[in-house]
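Colleague: based on what follows, work out the 3D shape:
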Amino acid sequence: MAGYLTTHVLDTARGCPAEGLKIALYKVSGNSHSKLVEMQTNTDGRTDSPILPMDHFKTGTYELIFFAGDYLRDTHQVSEDLLFLDQIPIRFGMSDPESHYHVPLLLSAHGYSTYRGS
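Modeller: The predicted model follows:
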């Protein structure tokens, strides 16, 4: 089985999945970023398909950008122009070509947490 990448975003302030949050995935090489895909979370806070499916999976360094500011404004949790959290970048490495990598995000207007999930 080939590797693949998924995510799950939960809105910890409202106690529900973060529906409609835009996510972009970049391949990182040194100081260069190459955008691979942009997706949006569904009603369960997940993307409808893997962010990086098996047929496109390669080991290396990647960065997920979570567009939290847009989501927080859309859900009326913030109204400021200058937000404490706007775009949340999470840079990580995937070294096993056979693994499922899962990078969840627990989000509120003033904090977030992530980990390697299963």
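Colleague: contacts and neighbour counts: CA atoms only from here.
Modeller: Fine.
Colleague: residue 58 and residue 76, how far apart?
Modeller: Noted for residue 58: a distance of 38 Å to residue 76, by C-alpha to C-alpha, to the nearest Å.
Colleague: I'd like the structure of this one too, to check against the first:
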Amino acid sequence: DQRTKLLESRSGSDGRFRLELDIAADAPATRYELVIDSGTYFAGRGIPQAGMTIMREIVLRFEMPDPSAQYHMPVIISPNNYSTWWSS
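Modeller: The predicted model follows:
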């Protein structure tokens, strides 16, 4: 697999990450990967038991076949759990 880093960013003060990508030039079958550094996020929050965090990264792999569509992928995280889903 050839990988190209598109960006690196942080969530806003509300914990949300918002981004628009121009994928018009990408093939419809292009696979994307979103890596969330959840270990660093919780380590900086002074949460009890943060040292016990066992999940350091959350990795989501997905496709966005329609360049004109809007893709919304919420992720809810806790120190050792996460939930995600897709909506348009």
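Colleague: picking that back up, more neighbours, residue 58 and residue 76 of structure 1?
Modeller: Set residue 58 of structure 1 next to residue 76 and count neighbours by other C-alpha atoms under 10 Å: residue 58 wins out with 18 against 9.
Colleague: map residue 93 of structure 1 across to structure 2 for me.
Modeller: Mapped onto structure 2 by TM-score structural alignment, residue 93 of structure 1 lines up with residue 63.
Colleague: which residues touch the nearest residue to that match once chain neighbours are set aside?
Modeller: Once flanking residues are discounted, residue 63 of structure 2 sits nearest to residue 31: 4.9 Å by C-alpha to C-alpha, 6 or more residues apart in numbering. Residue 31 of structure 2 is in contact with 61-64, counting by C-alpha atoms under 8 Å, 6 or more residues apart in numbering.
Colleague: could you look up the SS state of the residue positioned nearest the centre of structure 2?
Modeller: The residue lying closest to the centre of structure 2 (C-alpha atoms, centre = their mean) is residue 34, at 4.2 Å. Under the three-state scheme (DSSP: H, G, I helix; E, B strand; the rest coil), residue 34 of structure 2 adopts strand.
Colleague: so what corresponds to residue 9 of structure 1 in structure 2?
Modeller: In structure 2, residue 9 of structure 1 lands on no residue (TM-score structural alignment).
Colleague: is residue 9 of structure 1 in a helix, a strand, or coil?
Modeller: Once three-state DSSP is applied, residue 9 of structure 1 turns out strand.
Colleague: residue in structure 1 matching residue 75 of structure 2?
Modeller: Residue 75 of structure 2 maps onto residue 105 in structure 1, by TM-score structural alignment.
Colleague: that match and residue 116 touch, don't they?
Modeller: No. Contact criterion C-alpha atoms under 8 Å: residue 105 of structure 1 and residue 116 do not qualify, at 9.8 Å.
Colleague: apart from its neighbours in sequence, what residue is nearest residue 83 of structure 2?
Modeller: Per C-alpha to C-alpha, 6+ apart, closest to residue 83 of structure 2 is residue 76, 5.3 Å.
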